[in-house]
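**Q** Return atomic coordinates for the entry below.
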Amino acid sequence: MALAGLSAVFLFEMLDNSILTVALPTIGRDLGTTTVGLQWVTGAYTVVFGGLMLAFGAFSDRYGRRRIMLIGLVLLGLASLATGFVTTTDQLIAVRAVMGVAAAMTTPGSMALAFRLFSEDGLRVRAINLISTVGLVGLAVGPTAGGFVLSIAPWQVLLLVNVPIAALAWIGIRTGVAADTPEDLHRDPLDIAGGLLGTATIVLALVAPTLFVEEGVGSWMPWAASVAALAAAALFVLRERTARHPLLELRLLAHPLVSSGLAFKAAAGMAIAGLGYLVTLQLQLDWGWPPALASLGMLPQVIVLIAGGAAIRPLMERFGLERLAWMSSLAVVAGLAVYALLGSLGYVWVAVALVLVSAGLRVVGVVAGTNVLRGLPEDRTTIGAALVDTASEVTTGVGLALAGTILAAFFSGSITATPWTSAQTGEFRTAVEVGAFALTIVSAALVAYGIVRTRRTRRTPSLAPESPVLTAQSPSAP
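**A** Model prediction:
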């Protein structure tokens, strides 16, 4: 029951954006959404999720991971039900933002509790791999299932599916996970100022590129947002360095296992979000594929994400966790490069890119997250899991913002108003190429940094002490 509930939480995180992506053109036509508005239908969730995860991770480590997760699942169910009443783009963006709050309350605890079930790395990898498999099935099946649903039902149904998932997760966690005991938590005061500054930094950094496109470089708004983001980041670092009880102890980030794992997760999150956004629009709006056929076009990703879990354990035994993390990250970068260079030549190259990125994501999602938690003390596991998910979600938002902003900058007119003129078709294809190259360069830089940090891993001891087996119910829990 414990792992079933935790798996359902991760299923929501992975399924949510993936199942919505294939519906973006339909949503745009139904609600009359602009290019920027369409970007923020997915981006609002990501920005709020990424911005609040560290704060809720720290809060959970202090006041109970199980309690915060249960409250978040109730909020998720209610927000998902509200989707059925949405009639405007602004309403949909608001609902997505509330769902981001719920995700920030629930997701970090799933990895943290799974990690704490065992003290041996092999068993930890197997448990996290199981949870990841369930979630990645949602990521993989989401576009395919979403395309078929759109052929027989309105797009709102795609978000209502979160209601039964939230109910399943609530039952599994409520009945299968024991409440936190005082010795499993720490009572340091919560760093509210640090949480606000961290959230502001992330939100402002993701809003600024969109404002440059909407308002233009001559407007004061995008420049003000950029300066405010830099100022908030500087104040956040200063706060965490000087606070007696910081939200995030910056010394934890200096450990090679932690910093390299976060870099690899960040690269994978950016790649899968940016590639999925561009490919979905390319297949439907440029190549004219209907949603059902476009969903079939994502099948290479589906197959790799579902079947790839079986390869993680033998690969780990052969290469080790540290080496396997950077090897899988390089596959992600290679997939982006293939799409940037050859994706316009035909679907075969799009499929190759999807396979490479999905294969890399499938492996790095398990091993990099495990490495981060291996490098942290036991009473910081939820903030550690929040770090992992924040790295992934923030760069997911960056990937969407980068791809969407470049598309909005190059494309003139409404992107959902088809058929396009020949000039608009050329603008779209140029934007896709530039966006794919930008994603490749940024992801490659993150992976390169992670590889450099990985080389220091063997020379730096873990910050996490050895501990007895911690289980939700009993030492025999799976």
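
**Q** hey, let's count contacts and neighbours off CA atoms from now on
**A** Will do.

**Q** just the helices in the stretch 1-150 of the chain please.
**A** Counting by DSSP state H, counting those that start in this stretch, the stretch 1-150 of the chain has helices at residues 2-21, 24-31, 35-63, 65-82, 89-116, 121-150.

**Q** longest single helix anywhere in the chain?
**A** helix 422-454 (DSSP state H).

**Q** what's that one packed up against?
**A** The contact analysis (3 or more CA pairs under 8 Å, 6 or more residues apart in numbering; DSSP states H and E) places helix 422-454 against helix 256-281, helix 321-342, helix 381-410.

**Q** now the other sequence, so there's something to compare against:
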Amino acid sequence: MRRNPWSTLAVLALAQFMVVLDVTIVNVALPDIQQDLGFTASGLQWVVSAYTLLFGGFLLLGGRAADLLGRRRLFIVGLLIFGVTSLSAGLAQNPEQLVVLRAVQGLGGALLSPAAFAILTVTYAKGRERNIAMGVWGGLAGLGGTLGVIAGGLLVDSLGWRWIFLVNVPIAVALAAVVPLFVRESRATSTGTRTFDVAGALLSTAGLLSIVLGVIRAESQGWTSFQVVALLAGGLALLAAFVRVESRSAAPLVPLSLFRSRGLTTSVLALALNGAAFLAMFFLTAIFLQQVRGLTALETGLQFLPMGIAAITSAVVSAQAVTRFGTRPVQFAGAALSVVGLLLLSGADATGSYAATIMPGLILFGIGIIATGTPASIAAVADVDHDQAGAASGVVNAGYQVGGVLGLAVITTVATSHVEGLLATGTVPQDALVGGFERGLLIAALFAAVNIVIALGAPRLRPTADQLAEAAVAA
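**A** Sure thing, here's the model as predicted:
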């Protein structure tokens, strides 16, 4: 099996499975983490946001570094960083330690994931073999998101929340040990400029971090406070500097010429809003099910299971639908289903029937979120030059991650402020939490509704088999 390409796929897919699993597995553990380490209601979101922000912020730089320094080498480095920070996060003693470690864990993912995808691309010839490999890769990534909530529930209820991080350690160590046996080293052979756009990565991540922190601080300080205004203005200034650096760089992290493509521009917006709605829904619903409805972590994970099954089914059906109807109608229908699902879910309370409100909402949202993402991912790369396809895929993926962080910050800040306002008027705590959950999901539904408008302006394309395979990975 030495250097067999399908053994290579097994190693790469398992690593990606671990990275995706880590996004969802954390959500069901949030109430236990909050109670054990003393997180505030507004600070708890950083357990999710720190990971996602660094992952999205350095994803493009990770891909560039893999091409120049060696894809297998960066893959192993990312695995080791991921494993070490998982061990350290499992031993964290206070909120600050856990947030910092989650951020570094996201950096490990930003090195690991694009390197793995690049290895996948150069290992398999374009056509049937690569399509099969990408289908397996995309399918296992989706399965990781679904199983994450159940695995998280099992670990939290049986061993404690720390094991949602510790479980990654033996997997990362084992993969790092076998990678040299099954994965060939490769790197870019282009004779062009071999430089890193470190300034671009730092400016973009610092700018986004400043804006996210400004939104979160608005909950306690007020939107017009000096601190909040300074953070938001500073973040915008850093992002403006990022655009300036990219426009002058010989090897930009984000080639600005990509945004001349209407398909890519609308897709980045659509996937960013998709990420915002998804992360916020997952965060709020996991807390609601445990703190309001009194479920265990495992019971919470099982209640998310219908959404995961719906999402996997939607990935298959929506891929077939875009070949028949084109990307725009499917994207429009997906956005509409997402809105309906979130509105149904927002009507849940402390005692109502799961089968009548929560489950239908989760199923419709699971279908809609994938039916929106798949055609958007196809449209993103359809009219981009072949030599910029990798950069376009990176921009789309980073847009989803960053949109998720910003959306989560806005929605949880609004929801927390509403809960505190209700408590100040004498509302019973449980009713106040229900009110915050409802308010947060209504904002998420508003984001999903904007996606309906974006779908109307998106191009209508009928994808090729290769574009469908790329979309399976991106979605």
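
**Q** that older thread, with residue 190 of structure 1 as the reference, name the closest of the helices of the stretch 1-150 of structure 1.
**A** Taking CA to CA, helix 35-63 is the member of the helices of the stretch 1-150 of structure 1 nearest to residue 190 of structure 1, at 6.9 Å.

**Q** on contacts alone, who are the packing partners of the closest one?
**A** Against helix 35-63 of structure 1 (3+ CA pairs under 8 Å, 6+ apart) you get helix 2-21, helix 89-116, helix 192-215, helix 381-410.

**Q** list the contacts for residue 132 of structure 1?
**A** Applying CA atoms under 8 Å, 6 or more residues apart in numbering, we find residue 132 of structure 1 in contact with 7, 10, 365-366.

**Q** Map residue 25 of structure 1 onto structure 2.
**A** Taking TM-score structural alignment, residue 25 of structure 1 has residue 31 as its aligned residue in structure 2.

**Q** no, scratch that, I was asking about residue 372 of structure 1
**A** Superposed on structure 2 with TM-score structural alignment, residue 372 of structure 1 falls opposite residue 380.

**Q** Next up, the contacts around that match.
**A** The neighbours of residue 380 of structure 2, taking CA under 8 Å, 6+ apart as the test, are 263-268, 392-393, 396.

**Q** Also residue 11 of structure 2?
**A** Taking CA under 8 Å, 6+ apart, one finds 175, 179, 182 in contact with residue 11 of structure 2.

**Q** buried residues in stretch 115-134 of structure 1?
**A** For stretch 115-134 of structure 1, the neighbour count (16 or more other CA atoms under 10 Å) marks 115-119, 124-134 as buried.

**Q** related to what we said a few turns ago, for residue 243 of structure 1, find the nearest of the helices and strands packed on helix 422-454 of structure 1.
**A** Checking those against residue 243 of structure 1 by CA to CA gives helix 381-410 as the closest, at 16.8 Å.

**Q** Run through the neighbouring helices and strands of that closest one.
**A** Contact analysis of helix 381-410 of structure 1 by 3+ CA pairs under 8 Å, 6+ apart lists helix 35-63, helix 89-116, helix 192-215, helix 256-281, helix 347-374, helix 422-454 as its packing neighbours.

**Q** Closest one of the contacts of residue 11 of structure 2 to residue 208 of structure 2?
**A** Closest approach to residue 208 of structure 2 among those (CA to CA): residue 175, at 32.2 Å.

**Q** The closest one: which element?
**A** helix 168-182 (DSSP states H and E).

**Q** Can you state the mean residue-to-residue distance of that helix versus structure 1?
**A** Superposed on structure 1, helix 168-182 of structure 2 shows a mean distance of 4.0 Å to its aligned residues (mean CA distance after the TM-score superposition for structure 1).

**Q** what angle do that helix and helix 71-90 make?
**A** Angle of helix 168-182 of structure 2 versus helix 71-90, following axes from the mean of the first three to the mean of the last three CA atoms, to 10 degrees, is 170 degrees.

**Q** How about the contacts made by the closest residue in space to residue 248 of structure 1 that isn't next to it in sequence?
**A** Among residues not flanking residue 248 of structure 1 along the chain, residue 240 sits closest, at 6.5 Å (CA to CA, 6 or more residues apart in numbering). Neighbouring residues of residue 240 of structure 1 by CA under 8 Å, 6+ apart: 194, 246-250.

**Q** among these, which recur in structure 2?
**A** Using both residues aligned by TM-score structural alignment, their matches' CA atoms under 8 Å, structure 2 keeps these contacts from the contacts of residue 240 of structure 1: 194, 246-250.

**Q** For residue 93 of structure 1, state which of the residues you listed is nearest.
**A** Closest to residue 93 of structure 1, out of all of those and judged by CA to CA, is residue 194, at 26.1 Å.

**Q** okay, now residue 466 of structure 1: neighbour count?
**A** 12 (other CA atoms under 10 Å).

**Q** nearest spatial neighbour of it, skipping sequence neighbours?
**A** Nearest to residue 466 of structure 1 is residue 119, by CA to CA, 6+ apart, at 7.6 Å.
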